[in-house]
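Enquirer: Curious how this folds, go ahead:
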Amino acid sequence: MKKNVITATKEKVLFIWRIPSLKVLFLINTILGFSTSFFIPYSSLFGIDEVGMSNAAFGIFMTVLALGGVTISSSLAKLSDTKLSRRYLLILTTFAGVIGYILFAYLRNYFALSVTAFFLLGASAAAVPQLWAYARDALKEAAIPAEDTPFIMNIFRMFFALAWTVGPALGAWLLILVDFKGLFLFVAAGYLLAFLTVLFLLKEVSKQKIVNQEALSVKKSIIKPHIFANLAAALLLSTATSIHMLNVPQFVTKVLHGTEMDVGLIFSVPPIFEVPMMIGLGLLATRMDVALLVKIGFVTAFTYFLLFNFVTEPWQIYPLQILSAAQVSITSGIAISYFQDFMPEAPGTATTLYMNTTQIGSTVGYLLFGLISEFINYDHMIAVYTLSAGLACVFIVLYGKERRIQTTAQTNAPGL
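Expert: Next up is the predicted model:
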C-alpha cells in the first residue's frame, strides 16, 4: 500500500514537471519566497529597534505598507484579467521590488520609508498573486484536469515554502554579519534575479477568456453569504497571523530572553514540515472535499496559537511549529485553489481578492499590534490573536457552508 502511494506521488510529480512553463514558475516562486523570508520575520526588529519607531508608529508604518499592496495589486489584478499580460505585470512588480529594497537599505527617515513602502513595496506585493494567477492560466492552457489543480497549486506553494526552510535562518546570519543594510541589498538582489528570470525565460501564456464581465465584479461576489463568511474567516486568521509574526521576535528576545538566531530558527522550522505536508495534502485534495481540508486548517491554526500561550522557554516553540506547518500547508496552499474556484472565469481577480483579504487582515493586525502592545506586554498579545483565530474558526465552520452544499448537490444531480 505504501509502495503504491509513493509510486503515485512520483508519477504526479513527474507529470507536473512536464507541464510547459512550470519549471520557470517554480524557480521564480522560490526566488520570491527567499526574498520575503529575509525581511518579514525581522520587520518589527527593523522598525522598532533599527529605525527607532514607537510600537504605534511601527503599526501605522506596516499599515501603510499593507494598504499600498492592497491598492496597487487590486488595480493590477483587474488589468491582468482584461488588458495587460501577466508577464508584463510580473516584470513591472519585480522591478519595483528591486528599487524599493535598495532604498530600504539606505533610508532611515520615517516619512521616506513610508512613501517607499506604499508605492514600491506595495507594487512588489502584487508579484506573488500575479505569479499564482499566471500558473493557473498555464494549467488551463496545458489542458490539465480541474481535479488535479489543487494538488499542483499546493506543489507550487511548496516551492515558496522551500525557500522559508533556510531563508529566515540565513536572514538572521546576514543580519548579524552585514546589518539591515546588507540584508535589504540581498532582498533587492533576489527581486533582480526574479526580474531577469521573468524577462528572459518566461513566455506569454493565453488568459482564459472572460465570458461575462460580471465575473470581475468583486462587490457582487463578496455579498454572497458563503463567500463573505469565508473571506471574513481569512481576514481574521490573517489578522492573528500578522500579529503573531510581529510579536514573536519581540516575545522571544524581550520576554524569553532569546537571540536573533532563535528567531531565525523558529521561522525556519515550519517550512521543513510544510514540504511533505503540502504533497500529502495536495493528494488528499484530489480525493476529498477541499472545503473540509480548509476548515481543518483553520482549527489547527487556532490550536497552535492557543498552545503558544503556555510557552516559557524558546525551545518549547520548536515542536509547536509543526502545527504551524500543518495550518500553513492548508491555509496558504490549498486555500489558493479554494478561493480561485469562487471566480473560475477570473483567476487573477479571484487570487487577488483572496490575497487582498489576507492583506487587509494583516493591516488590521499591524494596527492592533502597534496600538495594543503600547499598553500590554508581548506575552499578553498572544491571547489577542488567539481570540482572532478562534473567531475565524467560527465563521468558516458555522457560516461558510453554502459552497460545500452546492458541490454536494451538483455531485448528486442526475447525469453527473
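Enquirer: alpha carbons only for contacts and neighbour counts from here, please
Expert: Noted.
Enquirer: Return the set of buried residues in the helix or strand containing Ile102.
Expert: Secondary structure from DSSP states H and E places Ile102 in helix 86-106. Along helix 86-106, these residues count as buried under the neighbour rule (16 or more other CA atoms under 10 Å): 86-87, 89-105.
Enquirer: quick one: contacts of that helix?
Expert: Residues external to helix 86-106 that are found in contact with it (CA atoms under 8 Å, 6 or more residues apart in numbering): 76, 80, 113, 116-117, 120-121, 123-127, 130-131, 134, 180-185, 187-192, 194-195, 198-199, 202-204.
Enquirer: Mind telling me what element Lys326 is part of?
Expert: Actually, residue 326 is Ala. It isn't Lys. With the criterion set as DSSP H and E, the secondary-structure element containing Ala326 is helix 317-329.
Enquirer: which secondary structure elements does that helix contact?
Expert: Using 3 or more CA pairs under 8 Å, 6 or more residues apart in numbering; DSSP states H and E, the elements in contact with helix 317-329 are helix 260-285, helix 290-308.
Enquirer: Give me the angle between that helix and helix 260-285.
Expert: Taking axes from the mean of the first three to the mean of the last three CA atoms, to 10 degrees, helix 317-329 and helix 260-285 form an angle of 40 degrees between their directions.
Enquirer: just checking, next helix/strand downstream of helix 317-329?
Expert: Following helix 317-329 toward the C-terminus (DSSP H and E): helix 335-340.
Enquirer: How much space separates Pro344 from Val51?
Expert: 44 Å (CA to CA, to the nearest Å).
Enquirer: Kindly apply the preceding question to Leu107 instead.
Expert: Leu107 sits 9 Å away from Val51 when distances are taken as CA to CA.
Enquirer: Following up with a second sequence; could you model it the same way so I can compare the two?
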Amino acid sequence: MPARRLTFIFATFLLVSFLIGIAGALQAPTLSLFLTHEVQVRPLWVGMFYTVNALAGIAISFLLANYSDKQGDRRKLLFLCMLMAIGNSLVFAFSRDYLLLISVGVLLAAMGNAAMPQLFALAREYADRSAHEVVMFSSMMRATLSLAWVLGPPISFMLALNYGFTLMYLCAAAVFVFSALLVWFFLPSVTRIPQPIDKPVVHVSAWKNRDVRLLFFASLLMWTCNIMYIIDMPLYITAEMGLPEGLAGLLMGAAAGMEIPVMLLAGYLVKTTGKHRLMLCAAAFGVLFYLGLILFPFKAALMVLQLFNAIFIGIIAGIGMLYFQDLMPGRAGSATTLFTNSISTGAILAGMLQGAIVENFGHYQVYCVATGLAVVALLLMMRVKNA
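Expert: Take a look at the predicted model:
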C-alpha cells in the first residue's frame, strides 16, 4: 500500500479517536451535575445511574466483542455504535425523566461506548497488517484522547453552565455524526487472518490465566478510584469547598493535558522499562494522588496534584490495554474489551460506593476509600508477571 495512503488512514484513526474523545468529554464531566440539578435526584440515585450504565455497558460490549472477533465487520459495527451514541446524546438533550434516562438512555449509551474498544481493536489489527509500530501508534491514539479531554471538560462546563445542558448534548451529537461519517467513508475493513495453531489463545470468559485475573482486578480498582473522583469532584468542590463549578472542568482539562506527554513517554519507555514496571509506577502515583486529596483539600493543592493524577491515568490508559492484548494473543477485540470492562466494572463499584458514602458520610470520606482501593491495586499489580 502506498505510504501516502497509509499516512492518511492512520491520521483518520487519530482524528476519529480525538472526535469520540471530544464527544465523550462533553458529556461525562457534567453528568453528576446534570442528574443532581436538572433531573433533581438524590446522591444515591446519581451513583445508581453510573452503576446501571456500567452494567449495561459490560454486557453489550462483551457481546459485540465476541461477535466482531469471530465474524463481524468491525468497521460496520463501529459505525453502528456511533449511531447509537448519536441517539443517546439526543435522549439526554431533550429528556429530564430519570426512568427514561436510566433505561433507553443507558441502553443507547452502552452501545455507543463500545465504539472506543472497537476503534482501538480495528486500529491494532490494521497496524499489525501494515507492519506499523503498534505500541507507539496506540500511545498516539491515547494521546489524542487526552487532548480531547484537555479541551472537552472546560467546554462542557462552559456550555452547560452558560447555555444549558440541551445545547451541550446537541453539540456532542453533532460531533458523533461527523465521526460516524469518517468511519463509514475513510476507515478500512480489515480481513481476519486465522490464528496459528501454535499460538495460544486466552478466552476472556475462561479466567484460566492467573495474570489476566490479577491484571483485571488491579485495573478495576484503579478505575474505581478514578471514576469515584470524576463523579464526586464537581460536587465536592462546590458543596464543601465553596469553589466555582467551572473549576472542575479546568482540573480535568489540566490533568488530561499532562497525560499527553505521559502517554507518549510511556510508549517510548515500554521497550526498555517494560509494561509491568510502568503499571507499578502508575499504581504508586495513584496512591499518592488520593492520599494528597485527603491531606491537602484546597484549591492550589488540587491543581498541583493533577500531575500525580496525570501520571496515574496516563500510564494505565495507554499501557493497560496493551498489557491485556499481550496476555491474550489473537483476541484483540476481546482483550481490548476486557480492559474497557475493567473500567465499566470500576464504574459499577464507583457508582455504588460514591452514592452510599456521600449519602451517609459526606464527600471527604470518598477519597479515604479511594486511597485504600489504590493501595490494594498496587499490591495486586506487584503479583502480575511480565507479559
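Enquirer: Can you calculate the TM-score here?
Expert: The TM-score (TM-score structural alignment, normalised by the length of structure 2) is 0.95; 384 aligned residues with a CA RMSD of 1.8 Å.
Enquirer: Quick check: which element contains Ile197 of structure 2?
Expert: Ile197 of structure 2 is part of no helix or strand, with elements assigned from DSSP H and E.
Enquirer: Now which residue in structure 2 aligns to Ile396 of structure 1?
Expert: Matched by TM-score structural alignment, Ile396 of structure 1 corresponds to Met381 in structure 2.
Enquirer: I'd say that match and Met279 touch.
Expert: Yes. Met381 of structure 2 is in contact with Met279 according to CA atoms under 8 Å; the separation is 7.2 Å.
Enquirer: Please say which of those two ends up with more neighbours.
Expert: With neighbours defined as other CA atoms under 10 Å, Met381 of structure 2 and Met279 compare such that Met279 has more, 27 against 23.
Enquirer: And the more buried one, what's its match in structure 1?
Expert: Taking TM-score structural alignment for the superposition, Met279 of structure 2 sits opposite Val294 in structure 1.
Enquirer: With Gly361 of structure 1 as the reference, measure out to that match.
Expert: Counting by CA to CA, the separation of Val294 of structure 1 from Gly361 of structure 1 is 18 Å.
Enquirer: Contacts only, for Ile313 of structure 2.
Expert: With contact taken as CA under 8 Å, 6+ apart, Ile313 of structure 2 is in contact with Glu259, Ala282.
Enquirer: run the last query once more with 10 Å
Expert: If a contact means CA atoms under 10 Å, 6 or more residues apart in numbering, then Ile313 of structure 2 has 146, 222-223, 226, 255-256, 259, 262-263, 282-283, 285-286, 319-320 as its contacts.
Enquirer: Kindly report the same for Leu76 of structure 1.
Expert: 70, 82-84, 86, 89, 93, 123, 126-127, 130, 348-349, 352.
Enquirer: Tell me the one among these nearest to Ile210 of structure 1.
Expert: For those, the residue nearest Ile210 of structure 1 by CA to CA is Thr82; the value is 8.0 Å.
Enquirer: Surely the closest one touches Lys207?
Expert: Yes. Assessed by CA atoms under 10 Å, Thr82 of structure 1 is found in contact with Lys207 at 8.9 Å.
Enquirer: The two: who's more crowded?
Expert: With other CA under 10 Å as the criterion, Thr82 of structure 1 and Lys207 differ in neighbour count, and Lys207 comes out ahead with 22 against 18.
Enquirer: any residues in contact with both of Thr82 and Lys207 of structure 1?
Expert: Residues touching both Thr82 of structure 1 and Lys207 by CA under 10 Å, 6+ apart: Ala346, Gly348.
Enquirer: The stretch 51-200 of structure 1: helices as residue ranges?
Expert: Ranges of helices in the stretch 51-200 of structure 1, per DSSP state H, counting those that start in this stretch, are 55-82, 86-106, 110-116, 122-124, 127-141, 149-201.
Enquirer: whereabouts in structure 2 does the third one align?
Expert: Per TM-score structural alignment, the counterpart of helix 110-116 of structure 1 in structure 2 is residues 98-104.
Enquirer: Also the last one?
Expert: On the basis of TM-score structural alignment, helix 149-201 of structure 1 is assigned to residues 134-186 in structure 2.
Enquirer: Now do the SS call for Gln195 of structure 2.
Expert: The three-state label for Gln195 of structure 2, taken from DSSP: H, G, I helix; E, B strand; the rest coil, comes out as coil.
Enquirer: Map it onto structure 1.
Expert: Using TM-score structural alignment, the partner of Gln195 of structure 2 in structure 1 is Ile210.
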